[in-house]
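A.B. asks: My questions are about this predicted structure, shown below with the sequence.
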Amino acid sequence: MKTDVEELTPTRVKLTVEVPFDELKPNLDKAYKEISQQVRIKGFRPGKVPAPLIDKYVGRGAVLQEAVNDALPELYGRAVEETEIFVLGQPDVEVTELDDGNQFAFTAEVDIRPKFEVPDYDGLEVVVDDAEVTDEQVEETVGNLRERFASLTTAERPVEEGDFATVDLVARIDGEEVEDASTSGYSYEVGSGSTIEGLDEALTGLSAGEEKTFTSTLAGGEHAGEEAEITVTVQSVKVKNLPDLDDEFAQLASEFDTLDELRGDVRTRLGRQVRLQQLSDARDKALEALLEKVDIPLPDKVVEEEVGRRNQQLDQQLQMAGLTRADYLKDEEKTEEEFEAEVADAARLAVKGGFVLDQLAVQEELGVENEELSEYVVSQAMQMGVQPQQLAEYLTQNNQLPAIVSEVLRSKALNLVVEHVTVKDESGNEIDVDAVQRELNGETGETVTVEEDAAETGDAAETAEAPAAEETSAQEAPAAAEAAAEEAPADKTDDEEKKDA
């Protein structure tokens, strides 16, 4: 087999492959066998029809086409391996010659990773925020915990801001009720502004049994973006009562006997979070610093696919929250053009980062052990709330393990960069990343990697009562792992249900 490579652009090549016809013999034999199983010719059992009769009744051309289709994937793979190019995506293949008994030739145009060398990264310096925990942060966290233990008591008075009102909501457009924007027995915190625009104003001053109608724009559902008449009826008015901030509260809300002990534990946990954030920032900024030293072309198609993936993820998240793209842009105070430009920039940066880390893994001859692969799958499964075995089976059945291997390799390559980078906080203190990592691991008795710091975003005080649920960044986790997690549907909260209104 002869293969020539023509560089169309720095990120796209054209392979011209010439194959001696003899190399197609196994594929031709297979094609005759399969067609023999399908045709029905009098006097011959299925699978026993001779090749000359297949040529006569089916046609030699059909056999050749079957053989070529069977041979192309392997021949293309051999051509890629022989030319030592790193292909991206699926090729555009064209059969250019099929001379029966003599020669077979085809071309394949495909995007490739640009050829480059990762420059020396010793001496890079990055700056991260100080690992400071303020008294205000401690008190805010304790206050959030206190809110969780608040009680509600019925108030025989009109609704005021901060009250919890149990209400019925009915939305109508042109006199017709909009079912997916109506509900009953909905508990709403007045003044939170978390549902329908104008609801806070309508409720204030109403007493139990009273109602009020106002006009608002529906945020979700079939009639999202349309104006509707909303009638709100108050069933009851309740006042939130916070427990006293004392030792008794500490015993109620945690494993500690005194409020001072609880505050101390909150400070420790917040300190852990900020140090994890330092490590995460160090990784991000180390990669940014390395990327600034590399100038490479990027395949347009690969960038476009990354842009599409990011937009699809955002749309799925907004749909689950009952919101629209317009709602999101309004909250972010961005125009559609500004948002599209940001997504395109982020996509280009992500693609470039992947290329650089892939090349670094090659240069440093990094590999992935089975134990590392298992640890990664377990970590992803825990963050997504699925069983490790379930995720492993999904990845295997859907041929996603190569993508996971690539993800682990990139993480190892980035770890290597961080090891060679000088990390300082804003106060000028140098941070020993390895020492901080060991310290954090020692506190928990288990290995915590800096990639997992996104899981530490909940209120620190919540862990005094029970382990906090971990979160996963959709952008960081492999799409295959996300698909596995989707098999376990989550329950809707009252707030999520009402965002349809």
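C.D. replies: Here it is on my side, so go on. Nothing here was measured: the structure is a model prediction, and the numbers come from that model. Residues are numbered from 1 along each chain as shown.
A.B. asks: contacts and neighbour counts: CA atoms only from here.
C.D. replies: OK.
A.B. asks: State the number of residues packed around the spatially closest residue to V39 that is not a sequence neighbour.
C.D. replies: Leaving out its chain neighbours, the residue that sits closest to V39 by Cα to Cα, 6 or more residues apart in numbering is P46, at 6.9 Å. The local packing of P46 (other Cα atoms under 10 Å) involves 15 other residues.
A.B. asks: dropping in the other structure now:
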Amino acid sequence: MTAKLEKLDGNKVKLEITVSGDQFEEGIQKAYQKLKGKFNIPGFRKGKAPRGIVENFYGPQVFYEDALDEIIPEAYRAAVEENKLDVVSRPEYDVLSIDKKDGVVLTAEVFVKPEVKLGKYEGLKVKKPVEKIAAKDVDAEVEKTREQNARWVEVDRAAKDGDTVIVDFLGSVDGVPFEGGEAKEQSLVLGEGRFIPGFEEQIVGMKAGEQRDINVKFPEGYTPELAGKDAVFAITMHTVKEKELPELDDDFAQDVSEFDTLAEYKKDIKKKMQERADMKAKAEMENQLLTAIADDIKADIPDVMIENQIDYQVQQMSYQLMYQGMKLEDYLQYIGMTMDDLRNEYREGSAQQVKMRLAVEALLDKLKIDPTEKDIEAKYEELAKAENKTVQEYKDMMGAQELDYFKDRVAMEQLFDYLVSKAEVQEVDAKAWEKEQAEKAKKESEKKETKKATAKKPAAKKETAKTAEKTAEKKPAAKKTAAKKETTKKA
């Protein structure tokens, strides 16, 4: 196999691949072995006719198409490796000539990863959102744990908001019970607003054993049979329970943690909360740095790379919906969105993701970051220690797939450590930063919605026509390739 490389426009290349007659012969023989069971030749049992007999009966080119399927993928892979190409799209094949003696000549057009010219990546200005964990933050976290470990105890008093009550109820409209309006020993937390307006409020004040009729009005947006109607619910109160929180003492700390005292428990909580806050701050800085670097690169990015990223985003969404028992097509129909709409929603973010990935790869190459085995093992030890596990236990917990990408993870950490060390860091209050980012995101969202709402239909049609024109421009080439393959098939 030999291959000649020709560079086309837009980071597209053409490989002219020549497969020898001997290689083509091997492909024909493989095709014969796969297909011989399908041929029924007079004088031979089905599948037992020699290859020469089959070729005489059906024509010498009978196995050519399947032979091409055998040899082309391997020849293409070898050509890509020989020319050290970083391919980002599927190849478009075109068979130029086929000869049993001279072999096969074909072309493969494919997009390759673009050359990236980095802009500024040192001395960048970034903001570090700093959060210092205070005693009140620790107390709030402890209080959450208290709530989770609370128990409900029965009390002999009138029910109030926050209590859990056990009730029977029977609802009726104009004296006639309606479907779904009856329940026995229904548990209800007063004040959560799980029932229609006015229901829970009128139960407040009832005691165990008390009966009461309450009047409510169904919301206009309720089911058609009940929307906007007045109803009466006959309530029977069985039980009133209040939440009892555990005492904040050393016994509580021992019950919910591995520590003997409440002071030790709180100290550990503060340490972990600070670690999480520091990690969040680091991630924020890394995102700022990578966004700035990606926006400053120069690269002729093929559309196919962005389309591939959109494909990935759509696939991930499809998987998430599948776990919830819903198909993507049904979900899109439910929210009134087409697949094109969804892909356009992902387009801007996907383009940014591609730029970031290209920037990272260019930086890793520029800075010659390549973690050693020692670096990798040191990281394993650090993470295993944080989980109170041995290195092997930690690796077993990670799984084979995560282990495969662990070197990349270490490389990324080394890269960002370098970038942060070279950046001009300004510390800001974390809460103020979060508020600023939330307002910024809100404005961006409103801007997009306004743009959609004010978009003129003619402009949309023009864009659609433009897109269709681009598609139409691509179709003749596809037909040409298909026509050549069909000609080959009939040869």
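C.D. replies: Great, that's in hand. In this text, all values refer to a predicted model and were calculated from it rather than measured experimentally.
A.B. asks: returning to what we had before: report the separation between the residue nearest to V39 of the first structure and Q38 of the first structure.
C.D. replies: 7 Å (Cα to Cα, to the nearest Å).
A.B. asks: element containing the residue nearest the centre of the second structure?
C.D. replies: Central residue of the second structure (Cα atoms, centre = their mean): Q316, 4.3 Å from the mean position. Using DSSP states H and E, Q316 of the second structure sits within helix 303-323.
A.B. asks: Going by neighbour count, which residues in stretch 85-99 of the second structure are buried?
C.D. replies: 87-89, 91, 93-96, 98 (16 or more other Cα atoms under 10 Å).
A.B. asks: which one among these gets closest to V126 of the second structure?
C.D. replies: The shortest gap between V126 of the second structure and any of the buried residues of stretch 85-99 of the second structure belongs to V88, at 32.5 Å (Cα to Cα).
A.B. asks: And for that closest one, nearest residue in space, chain neighbours not counted?
C.D. replies: V112 (5.3 Å).
A.B. asks: How about D100 of the first structure?
C.D. replies: F21 is the one closest to D100 of the first structure (Cα to Cα, 6+ apart), at 7.3 Å.
A.B. asks: what's around that neighbour, how many residues?
C.D. replies: Neighbours of F21 of the first structure under the rule other Cα under 10 Å: 16.
A.B. asks: isn't it right up against A71?
C.D. replies: No: the criterion here is Cα atoms under 8 Å, and F21 of the first structure misses it with A71 at 11.4 Å.
A.B. asks: V110 of the second structure sits in which helix or strand?
C.D. replies: Using DSSP H and E, V110 of the second structure falls in strand 103-111.
A.B. asks: tell me what that strand is packed against?
C.D. replies: On a contact count with 3 or more Cα pairs under 8 Å, 6 or more residues apart in numbering; DSSP states H and E, strand 103-111 of the second structure meets strand 12-19, helix 21-35, strand 92-99.
A.B. asks: how big's the offset between the next helix or strand after that strand and the first structure?
C.D. replies: Sequence-wise, the next helix or strand downstream of strand 103-111 of the second structure (DSSP H and E) is strand 125-130. Once superposed with the first structure, the aligned residues differ from strand 125-130 of the second structure by a mean of 2.5 Å; criterion: mean Cα distance after the TM-score superposition for the first structure.
A.B. asks: who touches the residue nearest to V39 of the first structure in this structure?
C.D. replies: 36-40 (Cα atoms under 8 Å, 6 or more residues apart in numbering).
A.B. asks: What is the burial count for the nearest residue to T258 of the first structure once chain neighbours are set aside?
C.D. replies: Excluding its sequence neighbours, the residue lying closest to T258 of the first structure (Cα to Cα, 6+ apart) is D247, at 4.4 Å. By other Cα under 10 Å, 16 other residues sit near D247 of the first structure.
A.B. asks: mind listing what D247 of the first structure touches?
C.D. replies: Contact analysis of D247 of the first structure by Cα under 8 Å, 6+ apart lists 257-259.
A.B. asks: Just the buried ones from the residues you listed, in PyMOL syntax?
C.D. replies: Only the buried entries of the contacts of D247 of the first structure go into this PyMOL selection, using 16+ other Cα under 10 Å:
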select buried, resi 257+259
